[in-house]
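In: from the sequence below, what's the structure:
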Amino acid sequence: MIKHLPLIAPAALLVLAGCGQATAERAVPLPRAAQDVPAAPGLQHAVLAGGCFWGMEAVFEHVKGVRNVISGYAGGTADTANYGAVSTERTRHAEAIRITYDPRVVSYATLLRVYFSVAHDPTQVNRQGPDSGPSYRSAIFPQNAQQAAAARAYIAQISRAGAFPRPIATKIEQGRFFPAEAEHQDFFNRNPTHPYIVRWDKPKVAAFKAGFPTLAR
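Out: I've put the predicted structure just below:
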């Protein structure tokens, strides 16, 4: 879990992070969702988990119609919703993001398409990239019944389409969202040269912009 090793010497971090060179990533081509959540008045929320919240937050901050993205923890209880406890992998939380979006500009199913295509690898179980453990699982936390139905339908749709070489591991879960500490918010923009950001997250943002040019801002 590279990002949990702040005491490693800088030179060692560069080795672990591929000497600062971002690997090429591409958006997985996925079909548009056959089922979506009807647009409702006002802003809506989506809660998604897919590995380190730094990169997830960075990708969705670049999506048109997204007003705000907050990194946090979902699936556990309030008393252990903190970085130290969650990192023990015993709290049942997942690192997650809460997206505030305008459904008149971007739909819930479109957010799911980005989530599955480029924000993370939905076929990995309890890990993403260099990070392993249940807090890095792929999970969707629907905020209402319509979101739950749309998420299940899209997972079934892209599974039938054979979009991935392995089965989709993403689970539909219930649980509250708790914001993470201030140091984890907007981490990508505040730490553009951090070795983890350069190695793992900048390629995701670049892949999103290349794969979704009309959706990127």
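
In: make it CA atoms for all contacts and neighbour counts henceforth
Out: Will do.

In: show me the helices in this protein, by range?
Out: 10-16, 53-61, 83-86, 108-114, 145-160, 187-190, 195-196, 202-211 (DSSP state H).

In: check which helices and strands the fourth one is in contact with.
Out: In other words, helix 108-114. In terms of contacts (3 or more Cα pairs under 8 Å, 6 or more residues apart in numbering; DSSP states H and E), helix 108-114 is packed against helix 145-160.

In: could you also give me the structure for this next sequence, so I can compare it with the first?
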Amino acid sequence: MQTAVFSGGCFWGVQGVFEHVNGVTRAVSGYAGGHVANPSYEQVSSGATGHAESVRVTFDPAKVSYGTLLRIFFSVALDPTQKDRQGPDWGTQYRSELFVNGPDQERVAKAYIAQLDAAHVFSTPIATRVDPAGPFYPAEAYHQDYLDLHPDQPYIAINDIPKVEALQTLFPNNWQPTPVKVGKLASTD
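Out: Next up is the predicted model:
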């Protein structure tokens, strides 16, 4: 198993997308990239911790590659041209960033972003940052599996359900209808 950390705005939608990717065994909402150990949601929301709302994805590379996860992330999970925001959410805690685990992920991530920019896939340059992974802190239990538990909540229905629907449409071979849920987090998470 391998892990990758994706930051792309509110973690509810990013987690909801990756929970439906065949080959993903776990997707945990949390915080990465900051300077405060074990931050709370309120601390991260203030923008003062340096953390971004993030999702740590555990995946089986025999079933889904890191490259495919990047394609999914850039195609359906966010608008990678938005700097320090996604949709209605503003601030550095909602930035687009890939926290890479090692030189292979870094090489693949930077090459993929360069390909997208060179092909002018987006009308403006990609703002997604690529940085080495550091500590990841799982978010509070009420944030886990939020999309699946609250599909009718207006924020989810407007901003995040369309992302999951786009995953099913654009990546049918990577789609799994039953999400891989986090449930209650173990203390080792």
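
In: and the gap between the residue mapped onto Glu19 of structure 2 from structure 1 and Gly55 of structure 1?
Out: Counting by TM-score structural alignment, Glu19 of structure 2 lines up with Glu61 in structure 1. As judged by Cα to Cα, to the nearest Å, Glu61 of structure 1 and Gly55 of structure 1 stand 10 Å apart.

In: now do Ala46 of structure 1
Out: 16 Å.

In: so between those two, which is more surrounded?
Out: More crowded of Ala46 of structure 1 and Gly55, by other Cα atoms under 10 Å: Gly55, with 26 against 19.

In: contact partners for the closest residue to that one other than its chain neighbours?
Out: Among residues not flanking Gly55 of structure 1 along the chain, Asp201 sits closest, at 4.8 Å (Cα to Cα, 6 or more residues apart in numbering). Applying Cα atoms under 8 Å, 6 or more residues apart in numbering to Asp201 of structure 1 gives the contacts 54-55, 58, 188.

In: including distance to His120 of structure 1, could these go into JSON lines?
Out: Shown next, in JSON lines, are the contacts of Asp201 of structure 1 (distance: Cα to Cα, whole Å):
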{"residue": "Trp54", "distance to His120 of structure 1": "12"}
{"residue": "Gly55", "distance to His120 of structure 1": "9"}
{"residue": "Ala58", "distance to His120 of structure 1": "12"}
{"residue": "Phe188", "distance to His120 of structure 1": "16"}
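
In: compare the residues you listed and tell me which is most surrounded.
Out: In terms of neighbours by other Cα under 10 Å, the contacts of Asp201 of structure 1 top out with Gly55 at 26 neighbours.

In: I figured that one was touching Ile197, is that so?
Out: Yes - using Cα atoms under 8 Å, Gly55 of structure 1 is in contact with Ile197, at 7.5 Å.

In: hey, what's in contact with both of these two?
Out: Phe188.

In: how close does the most centrally placed residue in structure 1 sit to Ala210 of structure 1?
Out: What sits nearest the mean C-alpha location of structure 1, by Cα atoms, centre = their mean, is Met56, with 3.4 Å. Using Cα to Cα, we find Met56 of structure 1 at a distance of 16 Å from Ala210 of structure 1.

In: leaving out chain neighbours, which residue sits closest to the aligned partner of Ala49 of structure 1 in structure 2?
Out: Alignment note: Ala49 of structure 1 maps to Ser7 in structure 2; criterion TM-score structural alignment. Closest residue in space to Ser7 of structure 2, ignoring its immediate chain neighbours: Ser54 at 4.2 Å, by Cα to Cα, 6+ apart.
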